[in-house]
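> no sequence on this one, just coordinates:
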């Protein structure tokens, strides 16, 4: 038996709809996001998580508390699970960013924002730290943000930085499932919205669990 981590992205916000860079700006869930959080909670509760930890930003924390209410678990808070800081881009739309900073937009490097390597390091370290507090066959749910989750997963899996873009993003209230195997962390589900199915395959001596 091995530890699992479900990385859940927060529900929708108005800035998501308007395609604005959120970063560390503390934007609440909109009405749709609240409903998404309730749906995700009703599904993930069936996995019987042992622990829930969330970014301190309210869009993630409110999503996490929906799951906490469905499971009876308290929600721990860790600011290291915050989204990538967007510097001068926060609050601006993609169109505004591309017009004002065409070169930086192409590289997706915000002036005054966080470097992707720094985000990957802090998020992966936070996941490892919290996962270590769960029993060897336990389940941790981490509620965070799209870029933070993607970068943290890439770092946990040991992918070279030039390959990080190969890992796609997550929709609002979608999740990814990591499992701690004999040779490190493995990505079992990505950008999912349904509960994981067991996998029997000739690819590995191990079978995944529901």
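Sure, I can see it. This structure is a prediction, so every number in the text was calculated from the model and none was measured. Numbers count the residues shown, from 1 in each chain.
> Only C-alpha atoms from now on, for both contacts and neighbour counts.
Will do.
> Against which helices or strands is the longest helix seen in the chain packed?
Longest helix in the chain by number of residues (criterion: DSSP state H): helix 116-131. Using 3 or more CA pairs under 8 Å, 6 or more residues apart in numbering; DSSP states H and E, the elements in contact with helix 116-131 are strand 139-144, helix 146-156.
> tell me the most buried of the ones you listed?
The highest average neighbour count among these, using mean count of other CA atoms under 10 Å, belongs to strand 139-144 at a mean of 28.
> which outside residues touch that strand?
For strand 139-144, the external contacting residues (CA atoms under 8 Å, 6 or more residues apart in numbering) are 3-10, 47-55, 60-61, 63-64, 81-83, 127, 130-131, 134.
> With stretch 75-94 instead?
By CA under 8 Å, 6+ apart, the surrounding residues in contact with stretch 75-94 are 15, 18-25, 51-57, 61, 64-65, 68, 97, 110-114, 116, 119, 122-123, 126, 143-148.
> do stretch 110-129 as well
78, 80-82, 84-89, 104, 109, 142, 148-149, 151-156, 161.
> take the one below as the second:
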């Protein structure tokens, strides 16, 4: 079987990203900066030979993915709820500082990377990092299985990109995150028999000021 190539992309910036408010499954749209990032991303990928565009079903990812699909006639946007960000329970909608102040014990477990810790449930049920990781890798393997030998743009969330990076690098789930996950970045993987390999990480040349100026 020929490898599937996945261009894994984090959605553009939202107002909550800018102030470090945790989103999780709350459906927040792109802000003006995120819209500009999405436009620049779409233009940067216009010459890529894409066979499909797949997105999380949350609007910040879908808006970003639509900017990519717009440059590829005949490609309709596919959505997959399994590509959503991690569910953070009661933490969702809170500023990081407020989480630390109001839920110090749970915050400490989260920051200590206890991969089986589950935050207090809120309007939505929380999930452990281990469960989230298994969900994400299964979703990416599913994308590859549905598109063998093809090139697919997948637009998702920071946590999703982190899981993919860890899988491709063989990193322990509880090890510190020593890599950046940037909004609207392009990150290239191949998938062979369900195994992810990383070929390029953190492409953001399309977001330099000169490139962004051209899409304002």
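Looks like it came in fine. Predicted model only: the values in this text are computed from it and were never measured.
> How alike are these chains, TM-score-wise?
The TM-score (TM-score structural alignment, normalised by the length of structure 1) is 0.84; 193 aligned residues with a CA RMSD of 2.1 Å.
> From the contacts of stretch 75-94 of structure 1, which land in helices?
Judged by DSSP H, helices contain the following of the contacts of stretch 75-94 of structure 1: 15, 61, 64-65, 68, 97, 116, 119, 122-123, 126, 146-148.
> related to what we said a few turns ago, can you tell which of the helices and strands packed on helix 116-131 of structure 1 is closest to residue 34 of structure 1?
Residue 34 of structure 1 sits nearest to strand 139-144 of all these, at 14.2 Å, using CA to CA.
> Structure 2: matching residues for the closest one?
Alignment of strand 139-144 of structure 1 against structure 2: residues 151-156, by TM-score structural alignment.
> now the strands for structure 2?
For structure 2, the strands defined by DSSP state E occupy 4-10, 52-55, 77-79, 151-156, 186-192, 195-203.
> these two touch, right, residue 52 of structure 1 and residue 71?
No - between residue 52 of structure 1 and residue 71 there is no contact under CA atoms under 8 Å: 9.7 Å.
> Neighbour count for these two, which is higher?
Using other CA atoms under 10 Å as the criterion, residue 52 of structure 1 and residue 71 rank with residue 52 on top: 23 against 20.
> Tell me who's in contact with the more buried one.
Here residue 52 of structure 1 is in contact with 64, 68, 73-76, 140-143 (CA under 8 Å, 6+ apart).
> Just give me the residue closest to the centre of structure 2.
By CA atoms, centre = their mean, structure 2 has its centre lying nearest to residue 157, at 2.1 Å.
> Might one say that that residue is in contact with residue 58?
No - taking contacts as CA under 8 Å, residue 157 of structure 2 lies outside contact range of residue 58: 9.5 Å.
> Structure 1: which residue goes with residue 130 of structure 2?
Checking TM-score structural alignment: residue 130 of structure 2 goes with residue 117.
> typo on my end, residue 79 of structure 2
Per TM-score structural alignment, residue 79 of structure 2 is aligned with residue 77.
> Dump the helices and strands packed on helix 116-131 of structure 1 to CSV, plus distance to residue 185 of structure 1.
Shown next, in CSV, are these (distance: least, CA to CA, whole Å):
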stretch, distance to residue 185 of structure 1
strand 139-144, 14
helix 146-156, 6
